[in-house]
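**Student:** Let me see the structure of the following:
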Amino acid sequence: MNEDQQNSVPNFDSIKDVPEKLLSYVDKFVKVQVIKNRCFMGFLHSIDPISLSVILLVPHEGSYRTTVIPGHAIEDMQEETPSDNIKLPTRKSVTVPTESDTPQRKAQLIAWFKKNLLSITETGDNLTIGNVSVLPPYSAKDICAENPVVFMQIRKLVESMPPNFQA
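**Tutor:** Got it, this is the predicted structure:
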């Protein structure tokens, strides 16, 4: 690459303050140059706009290894062309419950807890089982508990509820 071509490729310093440019690298195959002359190549999964840390999906033996690179260590990042046998990994889709789903999910969860012989009380929108609360929209991420062992047990129970469970 001659000097003119090298100058036309944006370096990390010129793009790190432009959020739109950073976002354009997400899901692209990139080469990340870090301090101590190390280099990582993989698909850019996400980038933290504050610290500029990146999560890179690095191809490894037919699969992908997740690598977190702290923003302070990045010297340069540029898009590369992956070899033909490297394809962008598919992302898991996450369904976000809507507000109209919340009452149904609440009734479903109450019935699930009762089926599993747990005593449950409703306090406003919150479901309470002993010293554990489940908040709207009533997913496994909406559990509040001080005891981590109890928290994990309730979370496992919520996660084990079949999606088509009838209240």
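**Student:** all contacts plus neighbour counts: C-alpha atoms, from now on.
**Tutor:** OK.
**Student:** Residue 78 versus residue 90, what's the distance?
**Tutor:** With distances taken as C-alpha to C-alpha, to the nearest Å, residue 90 is found 22 Å from residue 78.
**Student:** swap that for residue 49, please
**Tutor:** Distance from residue 49 to residue 78, by C-alpha to C-alpha: 17 Å.
**Student:** Need the nearest residue in space to residue 10, chain neighbours excluded.
**Tutor:** residue 78 (7.6 Å; C-alpha to C-alpha, 6 or more residues apart in numbering).
**Student:** cool, and residue 76?
**Tutor:** Nearest to residue 76 is residue 12, by C-alpha to C-alpha, 6+ apart, at 4.5 Å.
**Student:** host element of the residue nearest to residue 10?
**Tutor:** strand 74-79 (DSSP states H and E).
**Student:** What lies in contact with that strand?
**Tutor:** For strand 74-79, the surrounding residues in contact (C-alpha atoms under 8 Å, 6 or more residues apart in numbering) are 9-13, 25, 28-35.
**Student:** Using CSV, lay out these together with neighbour count, secondary structure and distance to residue 105.
**Tutor:** Listed next are the contacts of strand 74-79 as CSV, based on neighbours: other C-alpha atoms under 10 Å; DSSP: H, G, I helix; E, B strand; the rest coil; distance: C-alpha to C-alpha, whole Å:
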residue, neighbour count, secondary structure, distance to residue 105
9, 11, coil, 51
10, 13, coil, 48
11, 14, coil, 48
12, 16, helix, 45
13, 12, helix, 47
25, 18, coil, 37
28, 19, coil, 37
29, 24, strand, 39
30, 22, strand, 41
31, 19, strand, 44
32, 23, strand, 43
33, 18, strand, 47
34, 18, strand, 46
35, 11, coil, 49
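**Student:** Now show me the structure for the sequence below, then we'll compare the two:
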Amino acid sequence: MTAGNGTKSTRNACHIEKFSDTFKRLGSGSRFLTGEMGEWCSMLPQEWIAFVNQEVKVTTQDKQQYEGIVFTVDPVSGSIVLVTFEEKRSASVKVVLGHAVKDVQLIKAGDDDTDRKMKSLFTPAGSQEFSTEELEERKKDLRAWLEKNLIPVTDEGDVLRVANVLTISAPYDSEQCSSSNEIILARVQSLVESKPGREQQ
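**Tutor:** Okay, here's the model as predicted:
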């Protein structure tokens, strides 16, 4: 059993390496899959991962064609979620059902710019990413501000707990305050929003 599992793991790793290397090595127009229904769906989820963030053209069994960047591939059905960026960075999303896929052709290999665009697309407006160090600093600053205003607060790892009735999770702003007591919730949110330097963080 151990040897069999090891062989399967090695096989999966080889599949990922094979497809990743192929994307880097071959230029636009490279074709990765052509055949009858079932070939795409018979691939391993580990193989589908290599298509994420690649710009592709998908041809279906009924000869329809769809182009876009692969956001993800459903690990059960093999359905492909394609994203197409329009003008002014707006985007449209198209799902191609796995059983309908006949041919997948590489148009352009993904790069860092593709990765940034895909991440920004599914990030709520006005939000931003913080490093571990930045989150820790934000938590420390907020705790000091609350204590300065005589609010009892304890640090419980990733969460600040206020008087055992309210919690504040990362990234430690008013929107991350949670409590069933609406009066305390409103008061603490107001206090968080009045914290000096909040807009610069």
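**Student:** Quick TM-score on the pair, please.
**Tutor:** Overlay of the two chains. TM-score (TM-score structural alignment, normalised by the length of the first structure): 0.54; 144 aligned residues with a C-alpha RMSD of 4.6 Å.
**Student:** So which of residue 90 and residue 78 of the first structure has more stuff around it?
**Tutor:** For residue 90 of the first structure versus residue 78, the count of surrounding residues by other C-alpha atoms under 10 Å is larger for residue 78: 16 against 7.
**Student:** count of residues packed around residue 71 of the first structure?
**Tutor:** 17.
**Student:** Could you check how far the spatially closest residue to it that is not a sequence neighbour is from residue 68 of the first structure?
**Tutor:** With sequence-adjacent residues excluded and distances taken as C-alpha to C-alpha, 6+ apart, residue 71 of the first structure is closest to residue 53, at 3.9 Å. Distance, residue 53 of the first structure to residue 68 of the first structure, by C-alpha to C-alpha: 7 Å.
**Student:** same check, this time on residue 124 of the first structure
**Tutor:** 41 Å.
**Student:** Which position in the first structure pairs with residue 85 of the second structure?
**Tutor:** Under the alignment (TM-score structural alignment), residue 85 of the second structure maps onto residue 59 of the first structure.
**Student:** Just the element for that match, please.
**Tutor:** strand 54-60.
**Student:** likewise residue 45 of the first structure?
**Tutor:** strand 38-47.
**Student:** tell me how far the ends of stretch 64-74 of the first structure are from each other?
**Tutor:** End-to-end for stretch 64-74 of the first structure, by C-alpha to C-alpha: 21 Å.
**Student:** And stretch 161-172 of the second structure, by the same measure?
**Tutor:** 11 Å.
**Student:** what does residue 104 of the second structure align to in the first structure?
**Tutor:** Per TM-score structural alignment, residue 104 of the second structure is aligned with residue 78.
**Student:** State the distance from the alignment partner in the second structure of residue 90 of the first structure to residue 129 of the second structure.
**Tutor:** Counting by TM-score structural alignment, residue 90 of the first structure lines up with residue 116 in the second structure. As for residue 116 of the second structure, its distance to residue 129 of the second structure is 12 Å (criterion: C-alpha to C-alpha).
**Student:** got it, and residue 75 of the second structure?
**Tutor:** Residue 75 of the second structure is 27 Å from residue 129 of the second structure, by C-alpha to C-alpha.
**Student:** higher neighbour count, the two?
**Tutor:** residue 75 (16 against 9).
**Student:** which SSE is that one in?
**Tutor:** Here residue 75 of the second structure is assigned to no helix or strand, by DSSP H and E.
**Student:** again, but for residue 138 of the second structure
**Tutor:** With DSSP H and E as criterion, residue 138 of the second structure is part of helix 132-148.
**Student:** Quick check: buried residues in stretch 188-201 of the second structure?
**Tutor:** Buried positions in stretch 188-201 of the second structure, judged by neighbour count with 16 or more other C-alpha atoms under 10 Å: 188, 189, 191, 192.
**Student:** tally of neighbours for the nearest residue to residue 147 of the second structure once chain neighbours are set aside?
**Tutor:** Excluding the flanking residues, the one nearest residue 147 of the second structure by C-alpha to C-alpha, 6+ apart is residue 153, at 6.9 Å. A count of nearby residues for residue 153 of the second structure, using other C-alpha under 10 Å, gives 19.
**Student:** Return the residue of the first structure aligned against residue 153 of the second structure.
**Tutor:** Using TM-score structural alignment, residue 153 of the second structure lines up with residue 121 in the first structure.
**Student:** For the residue nearest to residue 71 of the first structure, which residues are in contact?
**Tutor:** 47, 68, 69, 70, 71, 72.
**Student:** Any chance you could list what contacts the helix holding residue 138 of the second structure?
**Tutor:** 152, 153, 154, 160, 170, 171, 172, 191, 192, 195, 201.
**Student:** now do 7 Å
**Tutor:** Applying C-alpha atoms under 7 Å, 6 or more residues apart in numbering, the contact partners of helix 132-148 of the second structure are 153, 170, 171, 172, 195.
**Student:** Since that was my last question, I'll sign off now.
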